[in-house]
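**Q** for reference, the sequence and a predicted model appear below.
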Amino acid sequence: MSTPTPRLTGSEIGYLWTGYMIDDMSQCVLGVFEQQAGDPDVLRSIALALNLARFNNQERTALLTGEGFPLPRGFAESDCAASLPPLFGERFFLYYLLLGARLGLHFYAESLSVSIRQDVRSFCAERLSAASRLYGEILDTMLSKGLYIRPPIIPVPEAPEQIQKPSFLQGWFGDTRPLHSVEIANVYKGMELAGLIHSICTAFAQTMERKELQSLCTRGAQTAVEHLERLGGLLERDDLPLPPSLLNEVTGSQTPLFSERLMLCHISGLFGSLITHYGQALGSAMKHDVVAAFLALIAGAGNYTEDVTEALIRNEWLEKTPGALDREALLEEHPK
């Protein structure tokens, strides 16, 4: 007698459901970019990412519906309009793809680490490998075009060193040290993502039709600038270079490319990714000022994301992630 297939765990469902929403949105956004790109190399990169998103969701659909779970409503063709004037330049397309693939690497690694069922583990491992290939191909394209600015270079030490003074942990004043290599990596990576968010919020604010939502996008851009200034100050103090701005890749178009729902959902997701990065970066930060910076930025991004979430709820645009039973609600609904 064959052993019955175990049910999906809550962790597996959570990552499958969330991944479906991410790739469903990606298909809308990348479909627009594909219509507007002209460079053959950029078009090839977009097509690779778009085909990957489509295949991913075909696999997720089989896994979720096989368990009887309804698929998310997601996004539709009405959420985008590819024939309208471009909102971004082609350099932006490549940076968007690169950072999206980088976020995909983290997402699939986390998905794999909480997956138990063999078919789900295989799916996550294969998607992680595919995301790695996509990241490499996009990065190679950008490097060949001279479009990607490498993170800071540090000197090679002559020999291993031991930490000898408690001041290694300090960072307020007095006897402080330069950033160590992992801190540099996390600060620089945070700036790259904040820079992408800055340009996206600026572009969406230009095209948002309702004033209250336009103001919300403008706040997102301002929040991203605050992050860039705080993180940039940490790098500049050690005479380290900053990542390039993408703001000049935003055109002057004021015609909406995407629905208000898609734009707010996208902004919410990007800020969520930024918070996740800062949380992970905290674990390797060993200077007081670096720790303080990440904590403050998490708080600021969290406050802003809460306001975006409230706007999504008010407009009935936010889909509920599958979760545990609300026992109290069941008791209240039980007939007396």
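**A** Received the coordinates, thanks. Residues are numbered from 1 along each chain as shown.
**Q** going forward, measure contacts and count neighbours with C-alpha atoms only.
**A** Noted.
**Q** His227 contacts Lys189, correct?
**A** No. Between His227 and Lys189 there is no contact under CA atoms under 8 Å: 11.9 Å.
**Q** the two: who's more crowded?
**A** His227 (25 against 20; other CA atoms under 10 Å).
**Q** tell me which element the residue nearest to Cys124 when sequence neighbours are not counted is part of?
**A** Among residues not flanking Cys124 along the chain, Leu112 sits closest, at 5.2 Å (CA to CA, 6 or more residues apart in numbering). When elements are assigned from DSSP states H and E, Leu112 belongs to helix 90-113.
**Q** could I get the buried residue list for that helix?
**A** Across helix 90-113, burial judged by 16 or more other CA atoms under 10 Å covers 90-109, 111-112.
**Q** does anything pack onto that helix? Which helices or strands?
**A** helix 10-36, helix 40-66, helix 118-144, helix 181-207 (3 or more CA pairs under 8 Å, 6 or more residues apart in numbering; DSSP states H and E).
**Q** how about the second one: buried residues?
**A** So the one you mean is helix 40-66. Neighbour counts using 16+ other CA under 10 Å place 42-47, 49-50, 52-53, 56-57, 60-61, 63-64 of helix 40-66 among the buried residues.
**Q** just the closest of those to Gly272, please.
**A** Of all the buried residues of helix 40-66, Gly272 sits closest to Ala53, with 19.9 Å by CA to CA.
**Q** please tell me how far the closest one sits from Ala101.
**A** Per CA to CA, to the nearest Å, Ala53 is found 11 Å from Ala101.
**Q** next one: Gln254
**A** On the measure of CA to CA, Gln254 and Ala101 end up 28 Å apart.
**Q** so who does Leu179 touch?
**A** Shown in contact with Leu179 (CA atoms under 8 Å, 6 or more residues apart in numbering): Leu235, Asp238.
**Q** name the element it belongs to?
**A** Applying DSSP H and E, one finds Leu179 in no helix or strand.
**Q** one step back: could you dump the helices and strands packed on helix 90-113 into a markdown table and include distance to Ser167?
**A** Formatted as a markdown table, the helices and strands packed on helix 90-113 follow (distance: least, CA to CA, whole Å):
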| stretch | distance to Ser167 |
| --- | --- |
| helix 10-36 | 41 |
| helix 40-66 | 46 |
| helix 118-144 | 38 |
| helix 181-207 | 16 |
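**Q** of all those helices, which one is nearest His266?
**A** Among those, helix 10-36 comes nearest to His266, with 7.9 Å by CA to CA.
**Q** so the closest one versus helix 118-144, what angle?
**A** With axes from the mean of the first three to the mean of the last three CA atoms, to 10 degrees applied, the angle from helix 10-36 to helix 118-144 works out at 30 degrees.
**Q** just list what helix 10-36 packs against, helices and strands only.
**A** Secondary-structure packing of helix 10-36 (3+ CA pairs under 8 Å, 6+ apart): helix 40-66, helix 90-113.
**Q** what do you get if the cut-off is 7 Å, keeping everything else the same?
**A** Packing partners of helix 10-36 (3 or more CA pairs under 7 Å, 6 or more residues apart in numbering; DSSP states H and E): helix 40-66.
**Q** one more to weigh against that first structure:
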Amino acid sequence: MDKPILTASEIGMLWTQYIQNSMTNQILKYFKLTVEDNDIKFLVEKSLTLIENVKSNIQSVFRSELLPIPYAFSDADINLHAPKLFTDDLILLFIETMGKAGTTAYSLAQATSTRSDIRGLFSTVLVEYSTLLNKTIEVSLEKGLYVRPPSITKPDEVEFIEGKAYFSSGLNPFHKRSLNAVEILHLFENLKTNSIGKVICTGFAQTTDNKEIKNYFLKGKETSEKHAQLFHKLLTESNVPAPVPSDVGVTDSTTRVFSDKLMLFLKSVLSATGQGNYSTASTASMRYDLIGHYQKLSIEVALYAKDGFDILLKNNWLEEPPQSVDRNQLIKKGTQS
């Protein structure tokens, strides 16, 4: 029995994951050569195997469906002879972030796919990413490197919201309602991801010789730092401990590791993830001041991401996703002939 043709959703997910896996594959190959801790190296190797298998499986789908395989990224985008740029702690945090992103992405991919073989592919990868994330957190806990979310006092009983002041109290600088657990969750996670983003931008700015791109990453570093400081402030205002990753950083190497194309693309992925995180946090927050902050920061990230896309476009580094047929153009073309 012939398989149904792939839906636009399936093609879009397969294409997106192939591009991102191709990029991550190059990054992990470099990490494998520079990581020093054996336990973290095991996680890097496990991640690399997972990425390579997913990439190979998607290639097989593309070939069987007669779809063009994206150029994506190759060994030309990495200098495997470069000295160590990021610390082992950052590498561990990168894999943790990769695990979180993977479980989110492949959960959506599975939910939006129709064909059984494509659902099966995404389901398998989702389980593998979940396993990787769990193992990464276990290693981080064992080494005392895992940054735990803040704790709060457990409530004694169920309480109900009384009046609109619960939502608007954050607008009063002299009497702000303390943060609830859901708000703390999002503030902490966004603080953590911006702390990582700051480090990555620092390393990229340190190793590119393109002035425009260097300035772009320096701006990203400043933006991440500003956002992290705001989240830290909002947590401490409610007397909530706001831990940040320690001893996570960049070495003093200035040798280029990654191509400008790869670095810009990774930053575009991180920016898109950041916008998604802020959108989720905005809808989950119940204090108007938090909602306002997230909406404002989302605009800042969107404008910053646009600058990055402009550079990618100018250098012809952006591949076009598979497109639907432009019927109007076909009709116009047919009329002319």
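**A** Perfect, thanks for sending it. Just so it is clear, the structure is predicted and the values come from calculations on it, not from any experiment.
**Q** please state their TM-score.
**A** Comparison of the two superposed chains (TM-score structural alignment, normalised by the length of the first structure) gives a TM-score of 0.96, and 334 aligned residues with a CA RMSD of 1.4 Å.
**Q** quickly note the distance from the residue nearest to Cys124 of the first structure to Val29 of the first structure.
**A** 26 Å.
**Q** again with Val156 of the first structure
**A** Taking CA to CA, one finds Val156 of the first structure at 42 Å from Val29 of the first structure.
**Q** out of those two, which sits in the busier spot?
**A** Val29 (21 against 6).
**Q** residue in the second structure paired with the more buried one?
**A** Aligned by TM-score structural alignment, Val29 of the first structure pairs with Ile27 of the second structure.
**Q** swap in Phe55 of the first structure?
**A** Checking TM-score structural alignment: Phe55 of the first structure goes with Asn53.
**Q** pretty sure Cys80 of the first structure sits against Leu257.
**A** Yes. At 5.6 Å, Cys80 of the first structure counts as touching Leu257 under the criterion of CA atoms under 7 Å.
**Q** who has more neighbours out of these two?
**A** Using other CA under 10 Å as the criterion, Cys80 of the first structure and Leu257 rank with Leu257 on top: 24 against 20.
**Q** for that one, give me its contacts.
**A** By CA atoms under 7 Å, 6 or more residues apart in numbering, the residues touching Leu257 of the first structure are Cys80, Ala81, Ala82, Leu84.
**Q** list buried residues within those.
**A** With burial judged by 16+ other CA under 10 Å, the buried subset of the contacts of Leu257 of the first structure is Cys80, Ala81, Ala82.
**Q** quick one: the residues you listed as TSV, columns for secondary structure and distance to Leu196 of the first structure too.
**A** TSV is the format used below for those (DSSP: H, G, I helix; E, B strand; the rest coil; distance: CA to CA, whole Å):
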residue	secondary structure	distance to Leu196 of the first structure
Cys80	strand	20
Ala81	coil	22
Ala82	coil	21
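**Q** on that earlier part again, alignment lookup: the residue nearest to Cys124 of the first structure to the second structure.
**A** So, by TM-score structural alignment, Leu112 of the first structure is matched to Gln110.
**Q** OK, contacts around Ala221 of the first structure?
**A** Ile197, His198, Cys201, Thr202.
**Q** what about the second one, how many residues nearby?
**A** Look at His198 of the first structure: counted by other CA under 10 Å, it has 27 neighbours.
**Q** and for the last one?
**A** If you count neighbours by other CA under 10 Å, Thr202 of the first structure ends up with 20.
**Q** against Gly195 of the first structure, how distant is the spatially closest residue to it that is not a sequence neighbour?
**A** Spatially, and ignoring its direct neighbours in sequence, Thr202 of the first structure is nearest to Ala221 (5.7 Å; CA to CA, 6+ apart). Separation of Ala221 of the first structure from Gly195 of the first structure (CA to CA): 9 Å.
**Q** how about Arg44 of the first structure, what's its match in the second structure?
**A** Match for Arg44 of the first structure (TM-score structural alignment): Phe42.
**Q** residue in the first structure paired with Leu141 of the second structure?
**A** Taking TM-score structural alignment, the alignment pairs Leu141 of the second structure with Leu143 from the first structure.
**Q** which residues touch stretch 79-87 of the first structure?
**A** Contacts for stretch 79-87 of the first structure (CA under 7 Å, 6+ apart): Cys28, Val32, Gln35, Gln36, Ala203, Val250, Thr251, Ser253, Leu257, Phe258, Ser259, Leu262.
**Q** please pick the buried ones from those.
**A** If you count burial by 16+ other CA under 10 Å, the buried members of the contacts of stretch 79-87 of the first structure come out as Cys28, Val32, Gln36, Ala203, Val250, Leu257, Phe258, Ser259, Leu262.
**Q** and which of those residues is nearest Pro152 of the first structure?
**A** Sorting those by how near they are to Pro152 of the first structure, with CA to CA, puts Val250 at the top with 25.8 Å.
**Q** and that closest one, what does it touch?
**A** By CA under 7 Å, 6+ apart, the neighbours of Val250 of the first structure are Leu87, Phe88, Gly89, Ser199, Ala203.
**Q** neighbour-wise, which of those leads?
**A** Among the contacts of Val250 of the first structure, the one with the most neighbours (other CA under 10 Å) is Ala203, at 26 neighbours.
**Q** from Asp289 of the first structure, how far out is that residue?
**A** Ala203 of the first structure is 32 Å from Asp289 of the first structure, by CA to CA.
**Q** just Tyr188 of the first structure next, same as before
**A** Note on Tyr188 of the first structure: its distance to Asp289 of the first structure, by CA to CA, is 16 Å.
**Q** out of the two, which sits in the busier spot?
**A** With neighbours defined as other CA under 10 Å, Tyr188 of the first structure and Asp289 compare such that Tyr188 has more, 24 against 17.
**Q** give me the secondary structure label for Gln323 of the second structure.
**A** Secondary structure, DSSP: H, G, I helix; E, B strand; the rest coil: Gln323 of the second structure is coil.
**Q** the second structure: which residue goes with Gly19 of the first structure?
**A** Using TM-score structural alignment, the equivalent of Gly19 of the first structure in the second structure is Gln17.
**Q** what about that match, neighbour count?
**A** With neighbours defined by other CA under 10 Å, the count for Gln17 of the second structure comes to 20.
**Q** and if you look at Pro241 of the first structure?
**A** Pro241 of the first structure has 15 neighbours, counted by other CA under 10 Å.
**Q** mind checking what secondary structure it has?
**A** coil.
**Q** please name the nearest non-neighbouring residue to the corresponding residue of the second structure for it.
**A** Under the alignment defined by TM-score structural alignment, Pro241 of the first structure corresponds to Pro241 in the second structure. Sequence neighbours aside, Pro150 is the residue nearest to Pro241 of the second structure in space, at 5.9 Å (criterion: CA to CA, 6+ apart).
**Q** report the separation between the one you found and Ser238 of the second structure.
**A** 12 Å.
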